[in-house]
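1. build the 3D model from these lines:
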Amino acid sequence: MARTDRRQRGANRGTQNASAADPTIVIGIDFGTTFSGVAWARSSRPEQINIITSWKSRFNFNSDKEKVPTVISREEKEGAPLWGYVAPLGSASLQWFKLCLLDKEDIPEYQRRSEHLRTAIKSLKKSNTHVVDVISDYLRELWQYTISCIERAEGASIVEVSAFKVVVTLPAIWPAYAQFRMKEAIEKAGILNIRGVFDTELEFISEPEAAALAALQDLSDRADMVPGDHFVVCDAGGGTVDVITYTIVSKTPMRVKESVRGDGKLCGATFVDERFRDLLRQKIPLSTWERLGEDGIARLMNNEWENGIKPQFSNDGRKWSIQAPVSSRKRDHEQYISSDISIHNHEIVNVFQPITSQVVELVAAQVNEVKRRYKKQPKFVILVGGFGRCHYLYNCLVESLRGKIEILQSSGARPWTAVCRGAAIRGLEQSDGATESAICSRIARASYGTMCNVIPWSEKDHSIQDREWCPIARVYMAADQASWFLRIGETITVGKSIELGFSQDFESPASEIVTNLIYSNSFQPSERCDETVKELCQLRWSRIPKFDDLPTWMNNKGRVIRRLSYVIKMTSNGVSLDFEISHDDKIVASKNVAADYSESGTAAHRHAAQLGEDNSGTYVPPGKGLGGWDDEFSDE
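-> Have a look, this model is predicted:
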């Protein structure tokens, strides 16, 4: 059967990449739901990874922390926005907006009711702002501050002549479109602006994989780890919790492969914070709560919870006491006095338990899958991320696994900075041409492919719904079929490419050629582009072969048809997917071609957008104002 490409579109300038001999500064950015972190290193000193600290702050005890709040205030009419620890607490600032990158249908229904998420969406609507623009504003400030810190440490002259390699992390459970939205925010933030001798290179890496790269440094000298052993990395952050399992391939050098397909949920510390806020609401009189307002409540949460109970709690029976203002009548007027509010141990347990139980379920599922597939247990579960520092979460995992598997939880800032450090490590791997990645292979979390037509249509192999007359070939074809490069659950070796051949027929020259790339999260990816198949991106060819040079054939009406044959090559690199399209061994489209992401609709819905009989039509997806949250969002 012949496979013909259906529709297509996109284009982008190339970058001048630095060679291994050129000075390179690698910058790892962990853009988080509640906190963000940055690590950086020079390629000439890969062993010295630096963490950005010394943040500007309006409160004590925050400036030297290894991360900065993912908070920004757009209230300022003039000058730069206030962000991080300087941003005002409460309603004057935007928070938790990272979650708004996801379309509504990709957030579990019970979490759509999250007060934090609802507040973020309402703030975006009130300001009539797209989430991509808010993220770009925040990243711009974070980037400018990062560069100023690097210049202070290394000197502006070194920074000027160095290439930049930027590695940005994303939750592994996020759908593919989120990467395109993040890239747009990064570009708008000016991070990829032309500078000096070299352009800035950008790569994405999944958060748990970045955490694993950081953890590997700590495992390399362990005598109790041998090839064939498994370990689970649990990256528990503010919004998402990702788990991933690796097998040791070799120790010198340290090489691992993903052995169980990773998993994750939206069950991070943000949802614990929300439950504590609800507990405070029950403890504080309603009149006082209303008088405090969002600013006062945010200050109370920061002082008593974020920097008080939350990092210390270990379910040791302790009774907690916090100071909160309460109103009282004194003679003829009302005044506020500070009052100690008691919070019992079991109340804090009730705050944590519904969220930590979801994390325990994720880890247990990975452990059980290792036992099922390999007939052995993992050696360790490694906790990283901000939530990964939680003493209570550690205790829950120890109790759940009943001491059969060790839980490793580093002290200090190492768990909190694991993701940004791992992002820097990935960039350093690729800045040194002699260094191979420590991760040899990965397991696909989704299926990736391209939309195509198959000629001829077969009653045995195809659905009657897809039977469509092809006026060029003069036969019935199976329209809008899915041709998969990689199926969910399959293993792909790092650096290994997958190639598929296609052809497209023309009666007249085409003004443009566009290729549709698709993905599916279904465990059994469909062979046709049904509702489970979604658009990944569209690539417009940068060079169209000469029409008169194409080989010919004649259909049954005696019309001369030109056939364009080409190869699509896909290379998977964790979160990133690199595509190359070649004709006659010449690349006509590649990863440097601009990708226009679709914010809505499935491949099946796009069938109605076809323009013209030669399949060279294009489709422009409708935009959405809030990164996938439609205008019908309400307070239901």
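
2. CA atoms for contacts and neighbours, from now on please.
-> Fine.

3. chain center to stretch 347-360, what's the gap?
-> The gap between the average C-alpha position of stretch 347-360 and the chain average comes to 25 Å, counting by C-alpha atoms, centre = their mean, to the nearest Å.

4. swap in stretch 561-571?
-> On the basis of C-alpha atoms, centre = their mean, the separation between the geometric centre of stretch 561-571 and that of its chain is 31 Å.

5. and the residue lying closest to V349 once chain neighbours are set aside, what does it touch?
-> Counting by C-alpha to C-alpha, 6 or more residues apart in numbering, N315 is the residue found nearest to V349 once chain neighbours are left out, at 6.9 Å. By C-alpha atoms under 8 Å, 6 or more residues apart in numbering, the contact set of N315 is N345, H346, V349, Y392.

6. tally of neighbours for S127?
-> If you count neighbours by other C-alpha atoms under 10 Å, S127 ends up with 10.

7. if you could redo that for L94, that was the one I meant.
-> For L94, the tally of surrounding residues (other C-alpha under 10 Å) stands at 24.

8. would you check how far apart it and A87 are?
-> If you measure L94 against A87 using C-alpha to C-alpha, to the nearest Å, the figure is 9 Å.

9. and if you look at A210?
-> Taking C-alpha to C-alpha as the measure, A210 falls 28 Å from A87.

10. higher neighbour count, the two?
-> When neighbours are counted by other C-alpha under 10 Å, A210 and A87 differ, and A210 comes out ahead with 28 against 22.

11. check for me that the more buried one belongs to a helix.
-> Yes: with DSSP: H, G, I helix; E, B strand; the rest coil as the criterion, A210 is located in a helix.

12. and it, what does it touch?
-> The contact partners of A210, by C-alpha under 8 Å, 6+ apart, come to T169, A418, V419, C420, R421, G422, A423, I425, R426.

13. go on, G296?
-> By C-alpha under 8 Å, 6+ apart, the contact set of G296 is G90.

14. any idea how far T288 is from it?
-> As judged by C-alpha to C-alpha, G296 and T288 stand 10 Å apart.

15. list residues touching both of L94 and A87?
-> Taking C-alpha under 8 Å, 6+ apart as the contact criterion, the common neighbours of L94 and A87 are V71, I72, S73.

16. so the first one touches V86, yeah?
-> What it means is V71. No: if you go by C-alpha atoms under 8 Å, V71 and V86 don't touch, sitting 9.0 Å apart.

17. I have a second one here; can you model it like the first so I can compare?
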Amino acid sequence: MAYVSDNSRISKNRWGYQVEAGMIAYSWTKLLLDQGTRITKYDDAALETASKTGILQLPEGKTAVDVVADYLSEVYKHIINTISKQITEETLKITPLEFWFTVPAIWSDKAQSATRAAAQRAGFGGSFGRRVNDKIFLISEPEAAAITALKKYTSSSMGGSVNVGDGVLVCDCGGGTVDITTYLVNQVLPTLKFEELCTGIGGKCGSTAVDRNFYKLMSNRFGDVFDNLPMKRKSPGSEFMRKFEVIKRDFGHSDEETTFELPLIMILWDPDPKYFDEEERLVIISSDDLRAIFDPVVEQILSLVRQQIIDARNDAGKDIINRIILVGGFGDSEYLRKSFQSSFASNGKITITVPDSPQAAIVQGAALRGLEGLQSTTKRCRRHYGFSWGMLFRYGIDDEANSYIHPFTGEKMTRGRMKWMIAKGDKYTYNYTNSVSITWSYYEGGKLNHSLQFYACDQKAAPEREDDNNVYEVGDIIIDFTNVHLAIFDSKITNGMKLYRLDYELHVVFGAQEGVLKFKATSQGQTIGQTSINFNTVKYY
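-> Alright, predicted model coming up:
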């Protein structure tokens, strides 16, 4: 996105290919939607550096959701204009539309919610009282890619057909993220049926990490002269980076050792002619340079795949993966494909395939999900989810520092123990709902908004206590009892004040078709109040 406020020569905001070299623009903003996700060992370590170079930056006064909403509003206008040319504006007005957004499977719940919020603000899904029957759905990118690829390889023998019992690993290598999910094919005819075989994994180590390594190389080689260049000369969309994009996409097709030239206006004192042509103002990089830029990212991706193969073997009790499908923008990289071929296909047991237009495979799968209802019959939960609980005190086990007396029952309790609702790796289906009974001690006259912390853990084994370093807060669930008739609940007088024991059930929908966590509170068979979640906004990078 390029804004008028930053670019005096434009009269309205520019987006996509309208953004020309030299404009101040904001790129890779999508990654900023997921700042609440902790960096893992598979993530790109250069994210921290990139966030300080002006690339993962935001305009003054705008959030990541603001910028993404601005971008998506342009996409929305383009979609509506295109459809109205085909079916007339009158027909479009009375035709409900479904919008399927693909999101990285590794994304936090907050990031998925932020995506949905940005889409709604952009006009999708019947915003601002218009087109109220339109709907927004989210689908994970590897599942969307699997729908496209499995449909193709079960209905066509091109590239070898997929059969019942096959384990298919889908590696979605995008710009910012890499998602890996393995599926077990359960049925081919009359309809395709498949399920998640084991818990997927991923990291923020997509093709933009190659760009960040390239920036790092330029910084190491040319120092402050490169670092202090105006962003319009070196940012994504600049002539310099457009040339690098061409080189990056073509790398791997030839084994010939060669050099590449990139135009960049830069004044250097006594430059090394091996790296910079001062007369023509050209940066020179070699095949060895490209390998040094690519290899750390490729190795991160290969490590993820190796781990997923081990997880699938452990879950199935045997070697079950016999096909790896590469999709996503970076999935089209010949250098990446050759690395996969030498790492996983040399024994002849695993086939590596790249569908036509691997980047389009993801949006095609999202469309097939909406049109034909194709989906994974079961999913594997990516993390543990649950609540911090007050439970009866266990003498000799629980710490006295965590003890308290329950105000209503008078029993000795301990705070901070976890009640996990669903475990990492558990299978669940669409609209899978888990419920938990909760008691809230409420003194008359206090606020009737009840806040409940919702926690998660990405480790394999879920800790017992909330204060474990691996447990983190997803967000606060806000339950509003304002319109609830309190007389239906037990009460007593304590210290001259009326104390109510508010009992309710909290229902958490993990497999909601909308693609985000959903919550509902009920009491005595009735829905009580409004239940929403305020997502945690801690910044980790």
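
18. so what does Q18 of the second structure match up with in the first structure?
-> The alignment partner of Q18 of the second structure in the first structure, by TM-score structural alignment, is V86.

19. what about its match, neighbour count?
-> Residues within reach of V86 of the first structure, counting by other C-alpha under 10 Å, total 19.

20. go on, the one 5 residues further on?
-> Counted with other C-alpha under 10 Å, the burial measure for S91 of the first structure works out to 15 neighbours.

21. does S411 of the first structure count as helix, strand or coil?
-> Secondary structure assignment for S411 of the first structure (three-state DSSP): coil.

22. now do the contacts for it.
-> S411 of the first structure sits next to R389 when contact means C-alpha under 8 Å, 6+ apart.

23. one more: the one 5 residues further on?
-> With contacts defined as C-alpha under 8 Å, 6+ apart, the neighbours of W416 of the first structure are E66, V384, G385, G386, G388, R389.

24. farthest pair within those?
-> Based on C-alpha to C-alpha, the longest span within the contacts of W416 of the first structure runs between E66 and G388 and measures 14.9 Å.

25. select the longest helix from the first structure.
-> Once the first structure is assigned using DSSP state H, the helix that runs over the most residues is helix 345-374.

26. okay, which residue is most central for the first structure?
-> Here the mean C-alpha position of the first structure is nearest to the C-alpha of L170 (C-alpha atoms, centre = their mean), at a distance of 2.3 Å.

27. distance from the longest strand along the first structure to the second structure after superposition?
-> For the first structure, the strand that runs over the most residues, judged by DSSP state E, is strand 560-573. With both structures laid over each other, strand 560-573 of the first structure and its partner residues in the second structure are 3.2 Å apart on average (mean C-alpha distance after the TM-score superposition for the first structure).

28. where exactly do the strands run in the stretch 301-450 of the second structure?
-> Counting by DSSP state E, counting those that start in this stretch, the stretch 301-450 of the second structure has strands at residues 321-327, 351-353, 379-380, 384-392, 403-405, 412-422, 427-428, 433-443, 449-457.

29. and among those, the most buried is which?
-> For the strands of the stretch 301-450 of the second structure, average neighbour numbers computed from mean count of other C-alpha atoms under 10 Å are highest in strand 321-327, which has a mean of 24.

30. circling back to that earlier point, which single one of the shared contacts of L94 and A87 of the first structure is nearest to L280 of the first structure?
-> Of all the shared contacts of L94 and A87 of the first structure, L280 of the first structure sits closest to V71, with 22.2 Å by C-alpha to C-alpha.

31. what about the closest one, how many residues nearby?
-> Tallying neighbours of V71 of the first structure according to other C-alpha under 10 Å, which is how burial is gauged here, yields 25.

32. cool, and the one 3 residues further on?
-> A total of 17 residues lie near R74 of the first structure under the criterion other C-alpha under 10 Å.

33. check contacts around it.
-> P81, L82, A92, S93, L94.

34. out of everything not next to it in sequence, what's closest to E201 of the first structure?
-> By the measure of C-alpha to C-alpha, 6+ apart, the closest residue to E201 of the first structure outside its immediate chain neighbours is K165, 4.9 Å from it.

35. next, work out how far apart that neighbour and E535 of the first structure are.
-> Between K165 of the first structure and E535 of the first structure the distance, using C-alpha to C-alpha, works out to 28 Å.

36. neighbour count winner among E66 and G388 of the first structure?
-> Neighbours per residue (other C-alpha under 10 Å) separate E66 of the first structure from G388, with G388 holding more: 24 against 20.

37. what's the counterpart of the more buried one in the second structure?
-> When the second structure is aligned by TM-score structural alignment, the residue opposite G388 of the first structure is G331.

38. cool, R140 of the first structure as well?
-> So R140 of the first structure corresponds to S73, using TM-score structural alignment.

39. before we move on, what about I150 of the first structure?
-> Match for I150 of the first structure (TM-score structural alignment): I83.

40. can you give me the neighbour number for that match?
-> Using other C-alpha under 10 Å, I83 of the second structure has 13 other residues around it.

41. did I read that right, it in a helix?
-> Yes: checked against three-state DSSP, I83 of the second structure lies within a helix.

42. show me where the first structure has helices.
-> Defined through DSSP H, the helices belonging to the first structure, from first to last, are 109-112, 115-126, 131-154, 156-161, 176-188, 207-219, 269-283, 286-300, 310-312, 345-374, 391-401, 414-431, 603-606.

43. quick one on the thing from earlier: now do the longest helix of the first structure: which elements does it pack against?
-> Judged by 3 or more C-alpha pairs under 8 Å, 6 or more residues apart in numbering; DSSP states H and E, helix 345-374 of the first structure is in contact with strand 230-236, strand 241-251, strand 254-265, helix 269-283, helix 391-401.

44. buried set for it?
-> Taking 16 or more other C-alpha atoms under 10 Å as the basis for neighbour counts, the residues of helix 345-374 of the first structure that come out buried are 345, 348-349, 351-353, 355-360, 362-363, 366-367, 369-370.

45. and the angle from it to strand 254-265?
-> Going by axes from the mean of the first three to the mean of the last three C-alpha atoms, to 10 degrees, helix 345-374 of the first structure is angled at 130 degrees with respect to strand 254-265.

46. quick one: helix 345-374 of the first structure to chain centroid distance?
-> Helix 345-374 of the first structure has its C-alpha centroid displaced from the chain centroid by 22 Å (C-alpha atoms, centre = their mean).

47. all set now, cheers.
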